[in-house]
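K.L.:
Need the 3D shape of this:
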Amino acid sequence: MICFLFFIARGHAEHRSFTIPDGPYDLLYDQGPLVTGVVTDENGEPLPGATVRIKGTSAGTVTDFDGVYELSLPETGEDYILQFSFIGYISREIALEGKTEVDISLETDVKALDEVVVVGYGTQRKGELTSSIASLKSDDFVQAPVRSPLQLLQGKVAGLAVGTPSGDPNAGAQIMLRGASTLEGNSQPLIIIDGIPGGNLSTVAPEDIESIDVLKDGSAAAIYGTRGTNGVIIITTRSGKGKEENRLTVDYHGYMSYEEVSRRIPVFSASEYRGLMDDPQIGNTLDDKGYSTDWWDEISRKPVNQVHTLLVNGGNGKSGYTASVSYRSRDGVIKNSDQERLTSRLSLNHSAADGLVKFNFNINNTQSKGRSIWEDVYRYSLLWNPTDRVMDEEGNYTEYPHSLNPVQQLLEETDENKWSEMLLNGKITIEPLTGLRLGILGGFQRNSNHRGKYANKKHYTNTQNGRNGNAEQWTNLHIDKTLEITADYNDQWGDHSLALLGGYGYYTSVSEGFSAMNYNFPTDAFSYNNIGVGKALQEGLAGMSSYKNSSTLISFFGRVNYSYKNRFMFMASLRQEGSSKFGADNKWGLFPSFSGAWRISEESFLRDSEVIDDLKIRLGYGVTGTMPNDPYLSLYRFAYGGFMYSGGEWIQGVGPYSNPNPNLKWETKRELNAGIDFTLWNSRLSGSLDLYQRNTSDLLYTYNVPVPPNLVSTIYANVGKIRNRGIELVLNVSPVSTEHFHWQLSGNVSYNENELTKLSNETYERDFLETGSTGAPIQKTTHLVREGHPLGDFYGWVSQGVDENGNWIIKKANEDGAETDADREVIGNGVPKMFAGLTSTMTFRQFDFTVGLRGAFMYQILNHFRMKHETFSYAYWNHPKTILDKPYGGDYYLQDVPKYVSYYIEDGDYVKLDNVSLGYTFRLKEDSTFIKRLRVYLSGLNLHTFTGYTGVDPEVNFNGLAPGVSPSLMYPTTSTYTLGLQLGF
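P.N.:
As a prediction, the model looks like this:
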């Protein structure tokens, strides 16, 4: 396909005329003198398809196959300037000055290779990279109203999966890089915001981000030691850049968005439900209440949301500043679910002592509040009988056994959340000698959260255990402090260049929280804000808890980069790190890495190639780690328990809670990565190919131990091993590039397979893990984890049909025996093995048009909703329409009680029309003193999903040990349509 597009473009380039702004022109004019010439590259080779244009006019042409052009001037006697351009080359202008023949040579545009990429503790030219690093600038981001900055990367980075399985305004995004590498540790990549590790994405407005760089392989991430196993995502926000003219610029970006449910589970309307009663097989299982209610219409709305961002930038040659404020308001498609967020940021830069000392200061602050709904609301809107009513004549909600009317759930329960996040950092850089730079960075991050829930006195008493009003509150506070001291030295001599980095880091983290619960309130007037007046407190039945923990991390790190003639490049890094989370015998760890690259295109046998512009091969190896989440797992811990009456008083008991493990340490990942970067055919085609293997050992998990000699029956230990292997391909194609029309295609595809190669050792043994849960009424685990198999295996019964009584026919190991747990088999896997993304960007004069597709393949989904509700055994429920699909093409409807069988394991493969954007940038006068930029656009997000999956959305959870389950407790995903405005002053 790529070659096909290239030859189309080549053929187009050889055509001797084209359409220019005011219409089609014949390129050979009779009225003026003829100018001819040849356009070549720096090696003297002709450039076919190069554009030759007369500056300030609409006249132009393109070169033929031999690089020759002919162009008639509009008039005689004018001093014209010719403009020469070709994709992948630096444009040039030549004044005619009466000449009628102009030959010109264009130099290769190495801008792509000179592009600056942010790496650990510094930057590098893209052409000098020896590791697998993906870099996206703001122009590359998904153009849509995203909830999380991670969504800006959806479908853009090979090997990086970003999922949004919920449409809840308060839900975030999930992420996985190069497969699952842990059983119980942290699976999220390390987030670094403006140099501060462990940053909270809530502190950054997506419109404030300048670039995002993803360190994918071990050699790139090893500089971050015990936090780099799952990759590193570095976010750089817009910073103040001083200008000599001391000019102030103001940019505004605002948009309004409309949301609707992208896909609903089809259930029966009231008339359709009544129509089923004529079927002799199922008519007696239905109950006509005599009314008609659209329950989805009762709980839903069609929200219009808004985002407004104002950014101010200014300064002079020594000082610069950037200030921004962003307001986001988003209502969910289900009533009483929403979020408001206000983000403000200030960045200051100052240079003193003739540039020898530089200061940088940043502060980000975010205030958010949101309301959530009970997670069963959407499910019950699908299940509630469509022939029933919301309320009776007395104003009482209709009720079913042990379940709530969905409208009742919305109106009788309040769930409110408030967040406050602040990120503050400052850096001082001193350059005492040429090439030597000393820096000290300090960071402070504070995240606090308050959540309150209240179910009023009318709330359905059966589900609240007879509680007459129920209130709950939670508060949490997390503080991170960072101190980093670095020194780096850069030098060049002859064909050699050298960069050295050394540093020290000190990081502390403190978390604390409090929660309280009470019920039986005298009034609903206080909601959760007067929690002490509930009677349960007086009766000793209220609940209360609190916690506080802390951890410290100390690091020493260094790196060396060497390059010879920009042809041979080498990088090595080493980090020694100590953490208070580890056992007494393993407080410190060493994390080395190395990588090298060879730019083959600089060798004599390829230097004059007409096809290859740039070709580089890479090889890297790195060791990284993963820390446990709990800071005290290595210690002997006690916990307070129940009370006993002794000596006339009640005494609270205390006993051992966890066994100590002085050998507890980090999970260790060793990753080997081989890659190739290429640019071909005058930058028409570029891309990269990476192959990797990552072996993660010393996996953290809980193991059973004997009592005695242990005091507790379980211990947290490093035992298991996981292997991930994969391949990633990135392609960028320019099929067409003319003076007014440009078309760019960017695509990526990644394939990953993992295997749990070890789960036990001579000390700690586990044959397998059963994880996940179907929930009531089935009450079975859903997944099996065992050696020699990938993570994410579904483990259940194989169904083969339905008998004449409507019961499942199950494949059994012993056909004469009863159905048992021993009959279960692996019936699918919930982790996609392949992800892909494709972005098409077209520009025509002032118009820009972008289409983004992404997909996931080779995985299965447990359709939880169908499994629990695709049965006629519940007379008072509505049903999904798929209940009429007689299983396996048989003759009987399903009448059996819900069971976890292979019939509900569906292929999840999908392709999403994820993002479409059409924009127009107005052409403004060059001497405009007020408006400098004006752009309007329309965009759509998550517009359509091509899939065979019958549930709400095939984009389900892919993390953890029970992936691929589409839960019945869900919030539907949405499609978003946006009208936006961008202004620059």
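
K.L.:
CA only for contacts and neighbour counts going forward, please
P.N.:
Will do.

K.L.:
which residues touch stretch 106-126?
P.N.:
39-42, 85, 88-92, 127-128, 135, 195, 213, 215, 220-221, 223-224, 234, 682 (C-alpha atoms under 8 Å, 6 or more residues apart in numbering).

K.L.:
In strands only, show me these.
P.N.:
Counting by DSSP state E, the contacts of stretch 106-126 place 39-41, 85, 92, 135, 213, 215, 234 in strands.

K.L.:
Weed out the non-buried ones from those.
P.N.:
The neighbour count (16 or more other C-alpha atoms under 10 Å) marks 39-41, 85, 135, 213, 215, 234 as buried among those.

K.L.:
just curious, which of those is nearest to residue 745?
P.N.:
residue 135 (16.5 Å; C-alpha to C-alpha).

K.L.:
and the gap between the closest residue to that closest one other than its chain neighbours and residue 134?
P.N.:
Residue nearest to residue 135 in three dimensions, not counting chain neighbours: residue 213, with 4.4 Å by C-alpha to C-alpha, 6 or more residues apart in numbering. As judged by C-alpha to C-alpha, to the nearest Å, residue 213 and residue 134 stand 6 Å apart.

K.L.:
Just give the nearest non-adjacent residue to residue 486, would you?
P.N.:
residue 503 (4.1 Å).

K.L.:
for comparison, sequence B:
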Amino acid sequence: MKKNPNKQKTYAWLMKGLICPFFFLIPLISFANSLPSAGHGVLQRKISINIENAEVKTVLKKIEETGSVRFVYQPQAVNTARAVSLAVEEMPIGHVLNMLFDGGASYEEMGDLVVIKPVNRSVVAPSSVSGKITDAKTGEPLFGVNVAEKGTPNGTTTDEDGKYALTVNDSKEAVLVFSFVGYASQEISVASQSVIDIELVADEKELEEVVVVGYGSQQKNLLASSIVSMKMDDTRRNTPTTSAGNLLAGQMAGVNVGTPGGIPGTQPSISIRTGSSFNPQNVLYVIDGKISGAGDFNNLSPNDIDNVSVLKDAASAAAYGARAAGGVIVVTTRRGVKGKTSVNYSYNTGVDVRAKNPPLTSAIETGEIYNRINPTAPDIWTQSDFDYFKNINGGWGYDQLEAVWENPYTSTHNLSVSGGSNKVTYFAGGSYAKQGGFMKNLTFDKYNFRANITADLTKNLNLFAGVTLNNNLSYTPTNTAVGDVAGIYRKQLLWQPEQPVWTDGGNPIDYGWIGNVGAEVRGDGGYITKNDIKPVINLKAVYKIPVVPGLSASVQYNKSYSNSRSKQFQKRYDMWVMKKLGSSRQISTKDADLVTPKKSTQIGKDFISETHSWSNDYQLNFQVNYERTFAKVHHINGWGVYEQAGSNDGGITGGRETFPVYTTDQWWAASGDRLDDYARGNTVNTYARQSWVGQMFYDYDQKYIVGFTCRYDGSPKFPKEKRWGLFPSASAGWVISRENFFKVKAIHFLKIRASSGLTSADNINNWQWQQSYVGGSSSFFGTNTATNVGITYGGITNPNVTWEKTLNSNIAIDIDFWDHFSATAEYYHIKTYDILGQRIATVPPTFPRSLPSANYGEIRAGGIDFSLGYKNHKEGLNYYANMNLNYGGAKYVTIDENVTFPWQKKTGSSLSRIATRVNTGMIRTQTELDAFKAANPKYNYYGVAPALGQLTYEDISGDEGKPDGKIDNWDIKTIYENNNPVNLGLNLGASWKGFSLDATFSGRLFQKSYMNSLADGVEWNRMWKNWYTDGWTPENTNASLPKRYSSNDGAKGVTNNESTFWLKDSGFLRLRLLNVGYNIPADYLKKTGIAGIKIYFSGTNLFMFSKFNKLYYDSELGDPFLYPAMKNFNIGINVSL
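P.N.:
Alright, predicted model coming up:
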């Protein structure tokens, strides 16, 4: 292929042309100043103003400058000499005037002119009112709250302690209005009261008004892309979890969070909408501007998070181009707030309780099933065995899991300090969380520290400095042939019920196997520790350029270091071979009945080893921002960014085997013999990226909205000619409710929007575009038949490999109606093409080489997101309900495949399609068997002839394209074209007089799952109890389950294999979080120096609505014998100073 040396320059020129145009639009838009304004009246224009202790006439002049309005009034009729303080953001001018005069004046619009007229009032005797205003959730005092006497110009603001004092004209008739940015206003009748304390409730809609959009922020009502966000409140921050990802469950439409098993430190799976590639489309995380991984996000302390934004469509995610195909989660950590220093401490502790595992057979039941399916085995259970085990735990036998079980516990400490002055604000927080496992030597400890400082060094120069430290420590007992933690749990749950774990003196009894699982849990076989530590430094400077209003420049640099140290100590240990009291199953537990000690054989040699791995990365951003409003109605906001990032990593492992004299977990005790030493190093990897980004947003009078985003990305995974990728997007919206013709009183806000854009991925190995070499030892030289060590060619190269691309389109409607309701409905379509994959299926199976990735595949996907919210307050009761759901799926359009059977064909089918055998019934009696054989003389299941207790299947086809009487791979067919669930989230809450209740549900509806894993397992272990109570036997021909076969019987597939018999509805709705709290009244704390105390109970995973779970097991985990999700019961306290 002919190369074009100017292609890269052309791309760079094109990118610069796409980033910069909006800067050249500035002088053009300036001409709009000469145009007349349109839209709503002047009193509806929104302004922001912050002024303290100024005369009303000074405030009016400030409003004239800010809102392009003129006021006319008679000074002798309207009191403008009094001093007021006022702080509002994006509030209509009419509302601001109401706060200034509060009913003491009326206003008449005349174009851009507003005439202020006095309202006559009678003079009454004044009286004094005072009180304290606090946050309804946290109980913390609120500084700067506006307190006004309704209908008068009389007002004040709260001090740093949230206190106020005001003289009202008539205490019987006066009404006080309490208002504050970010909170819902309240009106309270004085009614002769002298003290009125108020709890203000956060206005979630107002708090979410500004959201993070790529490399900047924008008012949410001025966006046409798909972004959802959540504000982290104290309820979420005090949730007992070691993973921040768990806090997102059920919160936002299109964000799917899976419940992990209960192993300490396990992180949940998170996805956005639906996948559309052969390759992983991982979510990209951005924390305070730093591009990060899932581990960095989950390792955040919930106490450090301020808000989370999720960029779901390409119009919002294209700013992160090459890694944004799976969506982007943007996290902003907490900052300080000006005011006196606030100290907050919270502590919670609780216990974990096992969620559901399926019911299992007792020792007696296990023995009866064993004998039934192995009637000729030499080790069948004798009557003596049954009589013996009737006296062991009432016939249950020895419980391996119960012998080592400890109820896991959790505890969390959070401490934070925040505050600041007009020039400097600060937030510092530290947290410690501990999570235990079901066994003694299974723990996870997590330490977090964060300090964020923001300083206005000059009028135009702002500096942000952030320092973060995360340290995770885990301790597990083993990872040998006995199994890891999940394997140990499974073994102990199911292990032979006739096998005792300990002697009466606590010594491990020989299992007749490589080890004793209980001894492994206790730590007799050693342990594994892991310590991960990661500090991050984040610096950002922003300079407002004085000569160009609205123009600013910034530079941000962050650096992180990761260090991981893992130590493994494994040793053999003594097991006790005990005397048999009858048969081999009847094992004595008396220490005096020791026959002989025996070494475990789970490892070949005792050893100690350590692995050290490290990495460091940096990110450097240069950015220019511009935001300005022209002619009162033309608003532009945009930025251009240059970004570069790099990283490198490496590692080394060393170990020693055997301990000549003394076995301990120290290196000095291990053998120093060279043959017992080993070491290996990891390849040192270096990686870098370079990008240009441009984003621009424009709106006309907050009615007509457009946005453009473009990213120009470079990746070293592609050849120079293909290295750079251009990823643009566009969005447009129309706020219909702001039109003059829109007169629907029930609808307060109505917006339609649409977007489309391109994102990408480069999820392949490095250097596939150039020839590589590997070590070899199979070369011959001359006539010598000995092989020689050297190098040889690696895989086949692909010089044309380039970006995988995802085109994402979105249409939506946002609506607020009936005062209390809000809703959003979205439809999206995704086309991923040039998907990177190996074309293995189209080459002969004898082809000896490994093919490189090629751009050939295509997948199309689509779905809907929907959310509905309701909130209200009445007579001191505040309550809310939010529901969100999403549904999506994908299908193959182009995929390399080698199809033998029709059901294997993927092209045109859903990624979640279910194809299986069709169960037609069960042979229950000899009469039915005879009739079945007569009607189906050739019938067999993969060579197994029909028999009593068997399932039967539909004969669909054969190798000649028609039914042939045999059940084999020709008889698998598509049962469901897709198995895409509806993901549902539900949030409910209320607060009243200091009490609060919050609940979060999430689940997946209308999905199917196989439960034939309950048919697996060996019959000398415990098994699903239904095999005993409801399995087919000659005596129980009406059973629901078929005949249970021996695990060694080749016919077991007739029962165990996947089919429609085992396919069940596995939808569920889980109560993820329940929090009940109480804020102690401020009056009780006045003399203590404590600003607020909240006590609460919280629980996670408390119960599940699911028929599948009730009958079988937790379908979200997908395995009946997996380490289960834990139910957590937790109590806590939150203290503010």
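
K.L.:
on that earlier part again, same list, the ones in strands among the contacts of stretch 106-126 of structure 1, but as JSON lines with distance to residue 185 of structure 1 please.
P.N.:
Below are these laid out as JSON lines (distance: C-alpha to C-alpha, whole Å):
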{"residue": "39", "distance to residue 185 of structure 1": "59"}
{"residue": "40", "distance to residue 185 of structure 1": "57"}
{"residue": "41", "distance to residue 185 of structure 1": "54"}
{"residue": "85", "distance to residue 185 of structure 1": "53"}
{"residue": "92", "distance to residue 185 of structure 1": "55"}
{"residue": "135", "distance to residue 185 of structure 1": "27"}
{"residue": "213", "distance to residue 185 of structure 1": "24"}
{"residue": "215", "distance to residue 185 of structure 1": "20"}
{"residue": "234", "distance to residue 185 of structure 1": "21"}
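
K.L.:
distance of the residue nearest to residue 135 of structure 1 from residue 600 of structure 1?
P.N.:
Relative to residue 600 of structure 1, and taking C-alpha to C-alpha, residue 213 of structure 1 is found at 25 Å.

K.L.:
mind listing the helices for the stretch 851-1000 of structure 2?
P.N.:
Counting by DSSP state H, counting those that start in this stretch, residue ranges of the helices within the stretch 851-1000 of structure 2 are 926-935.

K.L.:
same question, structure 1
P.N.:
For structure 1, applying DSSP state H gives helices covering 2-14, 111-114, 218-221, 270-275, 295-299, 377-383, 406-412, 535-538, 604-607, 864-869.

K.L.:
I'd like those as a markdown table, with distance to residue 596 of structure 1 appended.
P.N.:
Putting the helices of structure 1 into a markdown table (distance: least, C-alpha to C-alpha, whole Å) gives the following:
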| stretch | distance to residue 596 of structure 1 |
| --- | --- |
| helix 2-14 | 29 |
| helix 111-114 | 17 |
| helix 218-221 | 10 |
| helix 270-275 | 67 |
| helix 295-299 | 58 |
| helix 377-383 | 53 |
| helix 406-412 | 59 |
| helix 535-538 | 66 |
| helix 604-607 | 20 |
| helix 864-869 | 48 |
